[in-house]
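Participant: Coordinates for the following, if possible.
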Amino acid sequence: MYSRIATKNVKKSFKDYTIYFLTLTLAVCIFYSFNSIESQKAFMEVSSTSMDYVEMLTSIISYVSVLVAVILGGLILYANNFLIKKRNKELGIYMTLGMGRGKISRILIYETIIVGIISLISGLFFGILASQGLSVLVSKLFEFEMSEYKFVISTAAIGKTVVYFGIMFFLVMIFNTYVISKYKIIDLLTVGRKTEDVKFKNPLIYLITFILCVGALGTAYKMVLDLGLNVLDIKFRISIILGVIGTALFFFSLAGFILYIVKRTKGIYFKGLNIFTIKQINSKVNTNFISMSVICLMLFITIGVLSTGFSFKNALESGLEESTPFDASAYLYVYEEDKVKSIEESMDNMGITFAADDKVAYYDEYITGEQISDIIPLDSSSSNIKIKAAYIKVSDFNEIMGLNNEGTVELAQDEVLITSNVSKLLPSIEKYMKENDTINLKNTSYKIKNKEVINLNLKNSYVKDNFLTIVINDEFCDAANLSTSIVNVNFKDNVNGKGEETFVKSIEDFKRNNDNYFDEAGFVITASREALYEENKGMTTTILFVGIYLGIVFLISSMAVLALQQLSEASDSLERYEAIRKIGASKKGINKTIFAQTLIYFSLPVILALVHSVVGIKVANDFVAMYNKPDIGGASMITAGIFVIVYIIYFYTTYTGYKNIVNSKIK
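Facilitator: All right, here's what the predicted structure looks like:
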């Protein structure tokens, strides 16, 4: 009996459940898709190291899925609360007819089970389809080849999805039972007559708050643009806090500030139903300014991650060939208290030997304490780079060039060579060299022998990190401070990276098996070409994948909350719509004001999120540009496409639902 009532209720209220169904289906689809990656790896031809990164990715996705489950669980409870609130009068009638709270709770439990089963089935269906495309994306991002393509259904991912969402629906059942136990019949039957008073504070308060908002956001933007992506700087954290405060103040002040301005524009305020539309919008923004602030920040994160993630990955990976000019490098950062201050001595102490036909170059980097900006004027876009200039001996430079059969150079005592390959600094250095043929170092003028910047990495690294290295006579370096000792190697026998793998393994084995490693060899860092390729690819892909996962979840959650708030507002404002209908407003005019309200309410957090994103993307791109020029064109198009599709789906569904709720009550 109760199951039949529940089934009829779900059929009858299908329009009310549209947003709920849509959100649940998308949530299940995304959850399954990202958790099904592990089942695809069996069909990928990868090295053992690359497979380690795939396994790391699946492990991280599992942990992140717990956070995603919490977010989606909160969203489901929020949506369920809206549905219960909308059916208060119906539940009150059940009680009036003598149905006990326990029986009503049972009906709601059956309804939750029905909705849960339908959404799980539909979500898993679309998730299974989406996961096939996701597996192709994983193979492309990791640059794997699939030995064969098979349509894969992950039973493990299905099980995890059912368990996680089963727990969510169980919590919904408990929540519904608790809510019903607290209801009184009189409250349920009269809820439709209770209207929310639209109260506005003194306009001066909103004006002051709006000014504070502009000040907070302006300061935050300026600070982060000046600092760049320097997350360790306290000013960076202050800028983030100011940005959050400014966002909250924006939505708090927006309602009263706009009302204050529009009221003084009589031609707009008293035209048609504008006075009603504006007060409706202001009422809702004023009530939900905190949730709108959170939604705005979530959308900002989504736009930023999806727009810059692909460009960040592509920029780093495209520079790998230039940042790994040798089969392997090993370097030793030297400090005054260290016992070992030479990488050659470190190699000897570890028993690392090279074959006679291997090409090996030892060299040292020196610093004098002068920063790059002390030597070469930097433009405004790179003036925040606080890096010391490095120096190497011309004899060492010739050894490095000889590894790849490059020609040697000769320098007079008063001559130098300028080398750099960091994209952010190159324009300033090139400009200086074009306008000057000398450079001042430690109060001594030196002639710049090369007409163009020598663009190269002097050792293997994750990125192009030669900010500014000056090749100079040996005597200058002997008087400077040793900072790093490096060895570069090109192995004769390096088929499939065998030579560099053996080299790295020998050093790592010595580290593990010697308690006095630091005293005997110092802290040696290895950087083989193959390992850097795989580590870089694995790291960037993992970060990107997790970012996409969270970004899509944030986007769906944000749109769903906006939709539910609007539909809730429609239910709360029925008497107002009935009133304006009685005084002559047409249905066409009412539908027009519903469209305007929905559009503006959906657009406000999106617009501010886009403003935040312009600043955030610029800062992120400036950071990436230090190593390689990013291209966000393709990523931005993909982001815009995903964003627009989800936005339109939720906007249209919300507008249609809002209109149906209102039109069903007015004549």
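Participant: Only C-alpha atoms from now on, for both contacts and neighbour counts.
Facilitator: Fine.
Participant: name the helices or strands packed onto the helix ranked longest in the chain?
Facilitator: Counting residues, the longest helix found in the chain (DSSP state H) is helix 529-572. For helix 529-572, the elements it packs on are helix 18-35, helix 48-86, helix 289-318, helix 587-625, helix 633-663, judged by 3 or more CA pairs under 8 Å, 6 or more residues apart in numbering; DSSP states H and E.
Participant: Also this sequence, please, to line up against the first:
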Amino acid sequence: MTLKLALSGIRGRLRNLIVLLAGLVVSIAIFYMFQTMAWNTAFITHNAMINSIQLVYAMGSFLLAAVTLFYVIYAGGFLFSLRQREYGMYMTIGARRSRVRTVMLLEWLVIGGAAIVIGMALGCGLALLVSSLLANMLDTTFSGYRALYGPAVLFTVVFYVALLAVTALWSQLKLGRMRLLQLLRAGDSAERPARAGRGAFWGGLLGLGALLIGYIALTFMEQLREIGLLAATVMTPLGTYLLFMTWLPRLVRRAGRSDRRLAGIRAFTNGQLAFRVRDLSRMLATTALLVALGTGAIAGGIAFLNDAYLKARQSGQYDIVLENPDPQQLELLRAVTFEERHELRVKREDAVAWVARADLEAMLAHTPPVLEDGTVLEEALPGGQQAITWTSHPQWRQLLSGVLPASALGADEIRLADNSYFGAIGTAATTVWFGRSDDFLAYTDIWGELESGRTAYHWSKYDQYQDNLGLAGGTVFMGFFLGVAFLTMMASCLMFKILSGASTDARRYALLRKLGVRGERMRASIRRELGYLFLLPGAAGLLHVLVGMNLFAFILQQPYYRLWLPLLMFAVIYGLYYLVTVWMYNRLALPAPVSGDVPHTRQTGGGTRYPGGSMSRN
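Facilitator: As a prediction, the model looks like this:
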């Protein structure tokens, strides 16, 4: 009988519980995706571009676990608010409180168990899909990564079972403390939020100072180092919480008093917002910080990837160096637009590498070579057959050391020879073909094909590009998973925290309905109210991101590169959760007949006239 009651309760609220189930499934899938890396120490160590990557992932796992804990608690509170009055009805008709607790536990276990099974399957599929897509996009492989990873599966299942048990226990304790009348009249009692005293002003001022200290630490991280990291980690969250808890409610309340346009339904919306902001201030501050962490993680990964591209363009004197190129290689080179290209003949005689002077003269006559550091070669060509050393001719030695063939690398000296002397040397000549294209990254496929058949005798530009790209790809991979995890959890927490109070607001909207407010006006009020609740922490979080990217300024050349991409991802995820929240809130809070005007009313120029002559403006 108890199981039937639980299942019937689930069926009765199926459409609302599907959203709860979907939120839990996404939460489990994202959490598992992150744990596939957090537990795979070999993968994150091999693909890390920063030191102490294990500490970074330990902190990330802790933060994600904390956010997940709050999320599951809010989800449990949402389920309790949906069924609270029905639990009271069960006790009214004679059910013992212990039996009602069992019904509640069974409902939560059914939903939680289904979420774990579906979420783990979805998490494995998403991990495989995302890793494959990122590997193809970055043209690299994530060595050591496994989408189905045993320790990650075990930890995720144990963690969520424990969370569901804690949430069920918390709900049962809450049920035990509530009297029957409170259950039956859920949402009827008035809530009076505490008024802010004079300390709120000084608390907000302290929060503003803490936030400024955090921003200064982020901006001057290169100079402050460990002290700056500690200050930014402590002061930025502290300032955010203090400002949201002290000044934000006062600002919303004062805005409602000063704006004369706030009349009718607009006044109601502002009143609802002012009432909610104080209750949700901690949640809004947490959301702002998670927006910053999630968006910043994705932006940081993209910035590291761009840094690999910049280093590829700037590293090495020449894009390609070929030794005795064959006709097939020369055919591939015809598809490349070169800004500079040269041929150099080299012979090895005992301990001396002889370079044809005529080839170097032709090089100077065509285009002055650009060295690895970006400067143009300015040294005069050495005369006679004198040795080219790092002391006597450092620029020429730097140029030749990057293009000499394998046969000349072990030579003690590098000397120049005119055509007659060069031809008289009895060894075979090696022709080196090298050049610089107009855009190295535009021809990576050609470089890869040319390098595949080449015997590596020195570190080529393409080799360095592949190495940097592999490391950056791992960082992008980790940043993407961490960012999506934080953004998803953040939006889910805010959504269920808002929805948990929807049943309380239902009576207010029912009263508005009786006063003649049209359904469309009420829906617009809800969209506006929830829009502010989503907009405030979102804007604060994005401000944290814009300032916080300075953290990478002394590591990366362009930390703000393509910042619009993670901002777009944030907007999409945040916007989807906003739309789902509005849809769910409309279903839970608005009375059933929400379209059209109230029957038996007629519109006049001054408003809506009701029987008896009373007037009401919408």
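Participant: TM-score, when you put one on top of the other?
Facilitator: The TM-score (TM-score structural alignment, normalised by the length of structure 2) is 0.64; 471 aligned residues with a CA RMSD of 4.4 Å.
Participant: From the chain's centre, how far out is the next helix or strand after the longest helix of structure 1? Work that out for me.
Facilitator: Helices and strands here follow DSSP states H and E; after helix 529-572 of structure 1, the next one along the chain is helix 574-582. Remark: helix 574-582 of structure 1 is offset 44 Å from the chain centroid, using CA atoms, centre = their mean, to the nearest Å.
Participant: Same question for stretch 321-331 of structure 2.
Facilitator: 44 Å.
Participant: In structure 1, what range does that stretch match?
Facilitator: Aligning stretch 321-331 of structure 2 against structure 1 (TM-score structural alignment) gives no matching residues.
Participant: Look at that stretch and report the distance between its end residues.
Facilitator: Distance across stretch 321-331 of structure 2, first residue to last, is 15 Å (CA to CA, to the nearest Å).
Participant: what does it contact?
Facilitator: Stretch 321-331 of structure 2 has contacts (CA atoms under 8 Å, 6 or more residues apart in numbering) with 403, 405, 430-435, 450, 454, 460.
Participant: Show the buried residues in these.
Facilitator: 403, 405, 430-435, 450, 460 (16 or more other CA atoms under 10 Å).
Participant: about what we covered before: compared with structure 2, how much does the longest helix of structure 1 deviate?
Facilitator: For helix 529-572 of structure 1, the mean deviation from structure 2 after alignment is 3.7 Å (mean CA distance after the TM-score superposition for structure 1).
Participant: picking up where we left off before, tell me which of the helices and strands packed on helix 529-572 of structure 1 lies nearest to residue 255 of structure 1.
Facilitator: With CA to CA as the criterion, residue 255 of structure 1 lies closest to helix 289-318 of these, at 9.0 Å.
Participant: Give me the distance from the closest one to the chain's centre.
Facilitator: On CA atoms, centre = their mean, the centre of helix 289-318 of structure 1 falls 4 Å from that of its chain.
Participant: for stretch 228-237 of structure 1, same thing?
Facilitator: 17 Å.
Participant: contacts for it?
Facilitator: 223-224, 227, 384, 619-620, 622-623.
Participant: that older thread, distance to residue 604 of structure 2 and secondary structure added to the contacts of stretch 321-331 of structure 2, as JSON lines?
Facilitator: JSON lines is the format used below for those (distance: CA to CA, whole Å; DSSP: H, G, I helix; E, B strand; the rest coil):
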{"residue": "403", "distance to residue 604 of structure 2": "89", "secondary structure": "coil"}
{"residue": "405", "distance to residue 604 of structure 2": "94", "secondary structure": "coil"}
{"residue": "430", "distance to residue 604 of structure 2": "98", "secondary structure": "strand"}
{"residue": "431", "distance to residue 604 of structure 2": "95", "secondary structure": "strand"}
{"residue": "432", "distance to residue 604 of structure 2": "91", "secondary structure": "strand"}
{"residue": "433", "distance to residue 604 of structure 2": "88", "secondary structure": "strand"}
{"residue": "434", "distance to residue 604 of structure 2": "85", "secondary structure": "strand"}
{"residue": "435", "distance to residue 604 of structure 2": "82", "secondary structure": "strand"}
{"residue": "450", "distance to residue 604 of structure 2": "82", "secondary structure": "helix"}
{"residue": "454", "distance to residue 604 of structure 2": "87", "secondary structure": "coil"}
{"residue": "460", "distance to residue 604 of structure 2": "82", "secondary structure": "coil"}
